[in-house]
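Asker: what's the 3D shape of this:
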Amino acid sequence: MNRKIVLAITFVSLIVIVLFAAFAGKKRALAENEETTSAIIEVPSNLTEEAATTEISEEGNPIRDGHYNPLTGLFSEEDLTNKRPIVVMFDNFYAARPQAGLAKADIVYEILAEGLITRYMGVFYGTQPDYIGPVRSSRPYFVIKALEFDPYYVHVGGSMKALSDIKKYEMADIDGLSSGAYWREKHKKAPHNVYTSSEILLKDAKRMGYRETSTFSFMDFHASLMVPVGEDATEITFVYKEPTQTDKIGYNTSYKYNDEEKLYYRYTNGKPHLDEDTKEHLTCTNILVQYAKTVVIDNEGRLDIDLITTGKGKYYTAGKVLEVTWKKTTANDPTFFYDESGQEIKLNPGVTWIQVVKTGNVESIK
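Answerer: Okay, here's the model as predicted:
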C-alpha cells in the first residue's frame, strides 16, 4: 500500500466501514478527483465508504467503522479531513509532572534535552484536548520530528538553532513567547506551569492566518491486531538518567504489557504515568525505539541528536519485540522503519510512543 497520505482543502468527508464477508480480501480504492485538491487517504484495502462509530470488539480489535485516523489506524465519528495536527512540546522536569493532555495524543515522542532530562512531544490529530501542559521550549531535533506532520507547532521559546529552524522551515509556529494562547497555573512553579488548550490554540492559528489543512505521511497499520514472531517483551525499561546523591530524581521510563487489553501501561520512575487532567494511566499499543547518535555541543549541555540518517531500533507490540532499522532522508521526510528483511513494518492500530535513545543505551527487557 502506498504510505503517502495527502490531506488538502476541498475534500468533503472520508468515511469507511468493514466489507461484508463476501467481499473480504478484495481491494477498493477511494474515489478521487485529480483535478481538484481533494484529500487522498489510503486505507486498508478491505474497507469501503460509510459512516458509523468507533468501538473495540470483544477480541480487542478495532471495529473499522467511521473516519480513518492515519496516525493511529483507528476510526472515529469525527471527520478529520479538514483538521491540521497540533504538535506540543511538554515539560518533563520532575516539578512539571504530571502532564495534562498526553492521554489524548495519537503519537508521543520522548527525547533527551539538557542534563539527561527528557521532554515529550505529543501529536494530536484524532482528539485535540481542552487542557494541555506544562508547555516547554523547543530543540532542533524536536523540530525535525515535528516537521513530519506539517502541524501547528506549540512551544514556549527554544534554543537559538530551534527557533532558527522553525523560521527556516516556515512552520505554523505558536510560540508562547509571542502568542497570547497561554496562561500560567498557580499549582506549579514557573517555568513549569505554562498551559493552553486546543480551542485557544486554533483561534490563535486562525488569527495568524495559518492554513487549516496539512500534508503529511506516517506509517501503515494492520487492519487488526497482529502478533509478530519475536521474543517476549512484557516489561521494558529505558534509563535516560540514573538518580545520584546530588540529583535524586532519575529519568527512567518503563512499560508493562497487559495481555487481556493488548496494551502497554506506562510508568515513570516506577510509578504509573497518569494524565493530570483525565487521571488516566497512559497506555499505548506500539513502542518504537530509535537509537540515535547523541553528542553534547556546548557548555549549556545542549545536544545534537542526529535524526536525518539511518540507524537501528526496536519495535514492541502485542508483548513481542522486533529488531528494526530506521531511515530519514531530509528534514521534511517521514521516518521509515524496516524489519530485518528490509520491508517497511506495519503498526498495530492504536497509540504509538517513540523512544529516541542515545546509541549504546540499551533498554532492559523481560
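Asker: drop to CA atoms for contacts and neighbour counts, all remaining ones
Answerer: Noted.
Asker: which parts of the stretch 1-150 of the chain are strands?
Answerer: 17-18, 47-48, 55-56, 62-63, 67-68, 75-76, 86-90, 107-112, 118-124 (DSSP state E, counting those that start in this stretch).
Asker: let's have those in a markdown table, adding mean neighbour count and distance to Arg184.
Answerer: Listed next are the strands of the stretch 1-150 of the chain as a markdown table, based on neighbours: other CA atoms under 10 Å; distance: least, CA to CA, whole Å:
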| stretch | mean neighbour count | distance to Arg184 |
| --- | --- | --- |
| strand 17-18 | 20 | 43 |
| strand 47-48 | 22 | 45 |
| strand 55-56 | 14 | 37 |
| strand 62-63 | 20 | 38 |
| strand 67-68 | 26 | 35 |
| strand 75-76 | 24 | 33 |
| strand 86-90 | 28 | 14 |
| strand 107-112 | 23 | 23 |
| strand 118-124 | 24 | 19 |
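Asker: one more to line up against the first:
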Amino acid sequence: MATVGTRRRARTRRAALTATLLAGALTAALTAGCSGHGGGGTDRAPRHAPTPAPSRSAPAGSPLAVKIDNVRAARPQTGLGAADVVYVEQVEGGLSRLLAVYATRLPKTVGPVRSVRESDLELLRQFTMPALAYSGAQRALLPLVDRAPLRARSPEEAPDAYFRGTDRAAPHNLYLRPAALLSAAPGESALTTGFRRGPAPSGGTPVSARTVRYPAARLTFTWSAERGGWLVAMDGTPVQTTDSGRPAPPTVVVQHVKVRTSRYHDVLGSPTPYTETTGSGRAEVLRDGRSFDGFWSRPTATDGTAFTAADGGGLDFAAGQVWVVFVPAP
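Answerer: Next up is the predicted model:
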C-alpha cells in the first residue's frame, strides 16, 4: 500500500505536468491566433521567416486583399508600397483601418494584419474570388465570411502564411507572406475596380494638400511635384513603410458614402460602422496637383465603381497606385 507521502508526491508530479502542457498550448494559441486591442511597439521592421509554398492555388485573375492595422502602434507598416489600391475606412472608436489590394506586385511581407469588417465583404465582391488575408473577425460575422465569394485565409486557415514580429506587442505584430497565398501576381486584369486611367480632364482646382478627418484619426495628402504623387500623413505624422519608404500615390479619391451603424461591435462594446460602397454619391479626385469634383456610381456589389466629372465627362486616374478614402456623406 502506498504511503501518504508517496501519494502526495505523485499528485504533485501530475499537477506540474498538467501545468506545463496547458502553458504550452496557451503559448501556441497566442502565437498562431489573433489578439485583441492594445499594445504599443517600436518602429523597426519585422524579422522575415522563410517563405513556404502557397497553401492553395488561387483562381486565375484572383487578387490578394489584406486588412492592415493603422493605429499609431502599428506604424510603420510593411508592404503598402506594392499595393495597387489602398482603401481607407472608418472603424470602431472613430479610428481608421486599411484594406490593400495586390494584383501587379506581391511584396515579401505585408502587415500588421488585423481583423475583417462586414462592409469589406461587399467592397471585395467587385473582384473575382479574391484571397482575403485577415487576423480574425467577430464570432457572429464568421458565417458571413465563410459564405462570401472569396478565399478567406486567417492564421487559423493558413498558419504557414503568417508570422509574429518580435519587436512589437500583439496584436500589432502579425505579418503575412503573400507568396504563401498566391504563387504569382495575377496582373492588372484582376483589378476589376472600374477605375480608368488616362489624361486628366480639363479644369480642376489647384490643391497643395487635402485633409480627411475621422472622429479619432486624420489623413493628409500633400502634393509633391518631385514625386508626382501625394505624400501621405497620418495623424499629423508622415507615413513611412519599412520596405519602400514614404507612399506617394499619384491618385487619391475622397469618396463620400453612407456610413451607418452595423449590428456588430468590438470587444470594448464600441459599435462597428458599416461603409456602404454600392449606390452613388459625390467624389473628389486628386491628381496632378489638382482636385476634380465629380460623382461615383456602383449599382451593384459585383460592379466596379465608375467616376464621372461634374460636367458628366469621364474622370480618369493617373497611372499607378490609388488610395480611396471613404468619408461619411453629410
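Asker: out of the strands of the stretch 1-150 of structure 1, nearest to Gly180 of structure 1?
Answerer: strand 86-90 (15.7 Å; CA to CA).
Asker: got the contact list for stretch 331-345 of structure 1?
Answerer: If you take CA atoms under 8 Å, 6 or more residues apart in numbering as the criterion, stretch 331-345 of structure 1 is touched by 144-145, 147-148, 217-220, 308, 322-329.
Asker: hang on, the earlier thing: Ile236 of structure 1 is nearest to which of the strands of the stretch 1-150 of structure 1?
Answerer: Among those, strand 107-112 sits nearest to Ile236 of structure 1 (CA to CA), with 14.6 Å.
Asker: tell me the helices and strands packed up against the closest one.
Answerer: Counting contacts by 3 or more CA pairs under 8 Å, 6 or more residues apart in numbering; DSSP states H and E, strand 107-112 of structure 1 packs against strand 118-124, strand 352-358.
Asker: can you list those strands in a markdown table and add distance to Tyr257 of structure 1?
Answerer: Converted to a markdown table, these look like this (distance: least, CA to CA, whole Å):
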| stretch | distance to Tyr257 of structure 1 |
| --- | --- |
| strand 118-124 | 21 |
| strand 352-358 | 14 |
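Asker: out of these, nearest to Ser198 of structure 1?
Answerer: When those are ranked by proximity to Ser198 of structure 1 (CA to CA), strand 118-124 comes first, at 9.4 Å.
Asker: the closest one to strand 107-112, inter-axis angle?
Answerer: 160 degrees (axes from the mean of the first three to the mean of the last three CA atoms, to 10 degrees).
Asker: post-alignment, strand 118-124 of structure 1 versus structure 2, mean distance?
Answerer: With mean CA distance after the TM-score superposition for structure 1, strand 118-124 of structure 1 departs from structure 2 by a mean of 0.7 Å once superposed.
Asker: chain center to that strand: distance?
Answerer: Between the centre of strand 118-124 of structure 1 and the centre of its host chain there is 7 Å, according to CA atoms, centre = their mean, to the nearest Å.
Asker: got the angle between it and strand 86-90?
Answerer: Using the same axes, to 10 degrees: strand 118-124 of structure 1 against strand 86-90 is 160 degrees.
Asker: for Ala146 of structure 1, see how far away the residue nearest the centre of structure 1 is.
Answerer: Among the residues of structure 1, Ile107 comes closest to the average C-alpha position under CA atoms, centre = their mean, at 1.9 Å. Ile107 of structure 1 is 11 Å from Ala146 of structure 1, where distance means CA to CA, to the nearest Å.
Asker: then Tyr240 of structure 1?
Answerer: For Tyr240 of structure 1, the distance to Ala146 of structure 1 - CA to CA - is 22 Å.
Asker: more neighbours, these two?
Answerer: Applying other CA atoms under 10 Å to Tyr240 of structure 1 and Ala146 shows that Ala146 carries more neighbours, namely 28 against 19.
Asker: how about the more buried one: what's its closest non-neighbour residue?
Answerer: Excluding its sequence neighbours, the residue lying closest to Ala146 of structure 1 (CA to CA, 6 or more residues apart in numbering) is Val87, at 6.7 Å.
Asker: quick one: what's aligned to the one you found in structure 2?
Answerer: Alignment note (TM-score structural alignment): Val87 of structure 1 maps to Ala65 of structure 2.
Asker: wait, its match sits on Ala131?
Answerer: Yes: Ala65 of structure 2 lies in contact with Ala131 (CA atoms under 8 Å); the separation is 6.0 Å.
Asker: for Ser254 of structure 1, what are its contacts?
Answerer: Glu235, Ile236, Thr237, Phe238, Arg266, Tyr267, Thr268, Asn269, Gly270.
Asker: what do we get in structure 2 for it?
Answerer: Using TM-score structural alignment, Ser254 of structure 1 sits opposite Thr220 in structure 2.
Asker: how much space between its match and Ala248 of structure 2?
Answerer: In terms of CA to CA, Thr220 of structure 2 sits 11 Å off from Ala248 of structure 2.
Asker: which residues do the two both contact?
Answerer: Leu231, Val232.
Asker: where do the strands sit along the stretch 151-300 of structure 1?
Answerer: So, for the stretch 151-300 of structure 1 - with DSSP E, counting those that start in this stretch - the strands run 152-155, 172-175, 183-184, 194-195, 231-232, 235-241, 251-258, 263-268, 271-272, 283-284, 286-292, 294-296.
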